[in-house]
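**Student:** let's see this in three dimensions:
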Amino acid sequence: SLVENAIGEKVLAIPGIELGYCARPGEVEVRIIGNPNAIRAADAVIRRELGVSIFSDNNEALETVVVTLLKERKERLATAESCTGGLIANQITNVSGASEIFLAGYVTYANSAKSDVLNVDSKLIDKHGAVSEAVARAMAEGAHTRAASTYGLATTGIAGPTGGSDEKPVGTVYIALASGDSETVAKKFLFPTDRETFKQLAAQAALDLLRRRLLR
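**Tutor:** Here you go, the predicted structure:
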């Protein structure tokens, strides 16, 4: 894995250290065992090599970290989901106290709903397709505006197994983050897997995009 490639050889070079991994959709738990000096040395290597990719060192879920950061900043979130079908909103609302930071979750699966609920221009969808950076940006901005939230977080993609093309294969997802104080950002990911895993990976990627923005 990417994590193992980044830290494995360097950590295992430390005398008296044991290293293990537990992979889940969108994340990898790193476990180290050893004497106190070895643990400190391994911890320093891991933090140096992985940096901001580390979202927790006390077994917190990514959504818990995001909710905590939003609370600390007294900021609020709205989501606009297509391919993830409300999974991001579900994960956020699984966290106790999420009502302090979560304003609304819009599941706009149909193109008409994207236009009617989020005010996405139908001409934009016709020109670029529902699964596109332009539409992801418009969805995020629509959620941000409609809910009057600090952030609007949006997903649109192709979960498969049908619906893909050479230009946009199954597993393609665009994730966008809108806010009032900076330009809307959008990223493209490719997760060619089954539908359920695709949704989990896309939701994790979206939450991590927001987490990194909150750490600025």
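**Student:** please make it C-alpha for all contacts and neighbour counts, starting now.
**Tutor:** Fine.
**Student:** hang on, P169 in a strand?
**Tutor:** No. Counting by DSSP: H, G, I helix; E, B strand; the rest coil, P169 is not found in a strand; it is coil.
**Student:** wait, what's in contact with the closest residue to it other than its chain neighbours?
**Tutor:** Counting by CA to CA, 6 or more residues apart in numbering, I158 is the residue found nearest to P169 once chain neighbours are left out, at 7.5 Å. With contacts defined as CA atoms under 8 Å, 6 or more residues apart in numbering, the neighbours of I158 are C83, V131, G164, P169, V170, G171, T172, V173.
**Student:** ok, of those, which come out buried?
**Tutor:** Under a neighbour-count criterion of 16 or more other CA atoms under 10 Å, the subset of these counted as buried comprises C83, V131, P169, V170, G171, T172, V173.
**Student:** out of those, flag the one nearest to S96.
**Tutor:** When these are ranked by distance to S96 (CA to CA), C83 comes first, at 25.3 Å.
**Student:** thinking again about what came up before, quick check: the farthest pair among the contacts of I158?
**Tutor:** Between all members of the contacts of I158, the longest pairwise span (CA to CA) is found for C83 and P169 and amounts to 14.0 Å.
**Student:** let me know the closest of the contacts of I158 to Y106.
**Tutor:** When the contacts of I158 are compared for distance to Y106, the smallest value, 11.8 Å, is given by C83; criterion: CA to CA.
**Student:** please give me the structure for this one as well, since I'd like to look at both together:
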Amino acid sequence: MVTDAQLQQLAISIGERLRARNWRLVTAESLTGGWIAKICTDIPGSSTWFDRAFVTYSPEAKQQMLGLSSELLERAGIVSEAVAAAMASAALTRGQADIALAVTGVAGPGGGSSATPVGTLCSAWTDINRQAQQQPPWVETCHFQGDRDQVRRQTVHHGLARLRDILA
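**Tutor:** Purely as a prediction, here's the structure:
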């Protein structure tokens, strides 16, 4: 089980790495409902390295706040690497940040399907260098076990841990 202390330690580490680069973070969150932003902004001084969060829980929010097309959402599916990548890219473009993290998935207990069972997470990360070189975001699909809270907590942990590794 991922603890609050583990999440806080990850956020502290990310903040140190972002400050060292003079970078800021933006998030685009669906499955986590802003939990990644909460963990980051719980850290004193995070205003020096955290820009903003787009909490785009519904398909309409993804379209309105991030500019994702209904065609992409229908073709790829809300829970897909393509949508996570588009969320990360759009957040980076629309924010005032240097690196972006996006998550979309199915926390449960309902809402899953055979293609995207409960516990499915699609994440994406991109930064200003990748975007300038027109490289696609890093993307990953994971499957977590547990109840709704456990899936969401594992999602926050995974997103932050991978972000820390990217910043290493």
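**Student:** what's the mean gap between the longest helix anywhere in the first structure and the aligned bit of the second structure?
**Tutor:** For the first structure, the helix reaching the highest residue count under DSSP state H is reported as helix 195-214. Its match in the second structure and helix 195-214 of the first structure itself, once the structures are fitted together, sit a mean 0.7 Å apart by mean CA distance after the TM-score superposition for the first structure.
**Student:** now the residue nearest the centre of the second structure: closest residue in space that isn't a chain neighbour?
**Tutor:** Among the residues of the second structure, the one closest to the centroid is A102, at 2.6 Å (CA atoms, centre = their mean). Nearest residue to A102 of the second structure, sequence neighbours excluded (CA to CA, 6+ apart): A28, at 4.5 Å.
**Student:** that neighbour maps to what in the first structure?
**Tutor:** With TM-score structural alignment as the criterion, A28 of the second structure lines up with A80 in the first structure.
**Student:** with Q96 of the second structure instead?
**Tutor:** Matched across to the first structure, Q96 of the second structure falls on A148, judged by TM-score structural alignment.
**Student:** ok, how many other residues are close to that match?
**Tutor:** Neighbourhood size, A148 of the first structure [other CA atoms under 10 Å]: 17.
**Student:** and the one 3 residues further on, by the same measure?
**Tutor:** If you count neighbours by other CA under 10 Å, Y151 of the first structure ends up with 26.
**Student:** ok so the residue nearest to the centre of the second structure is a helix residue?
**Tutor:** No. Using three-state DSSP, the assignment for A102 of the second structure is strand, not a helix.
**Student:** tell me the contacts of it?
**Tutor:** Residues near A102 of the second structure by CA under 8 Å, 6+ apart: T27, A28, E29, A84, A85, M87, A88, S123, A124, W125, G159.
**Student:** without its sequence neighbours, what residue ends up closest to the aligned partner of the last one in the first structure?
**Tutor:** Right, G159 of the second structure. Aligned against the first structure by TM-score structural alignment, G159 of the second structure finds its counterpart in A206. Across the structure, with CA to CA, 6+ apart as the measure, the residue nearest A206 of the first structure apart from its sequence neighbours is I175 (6.1 Å).
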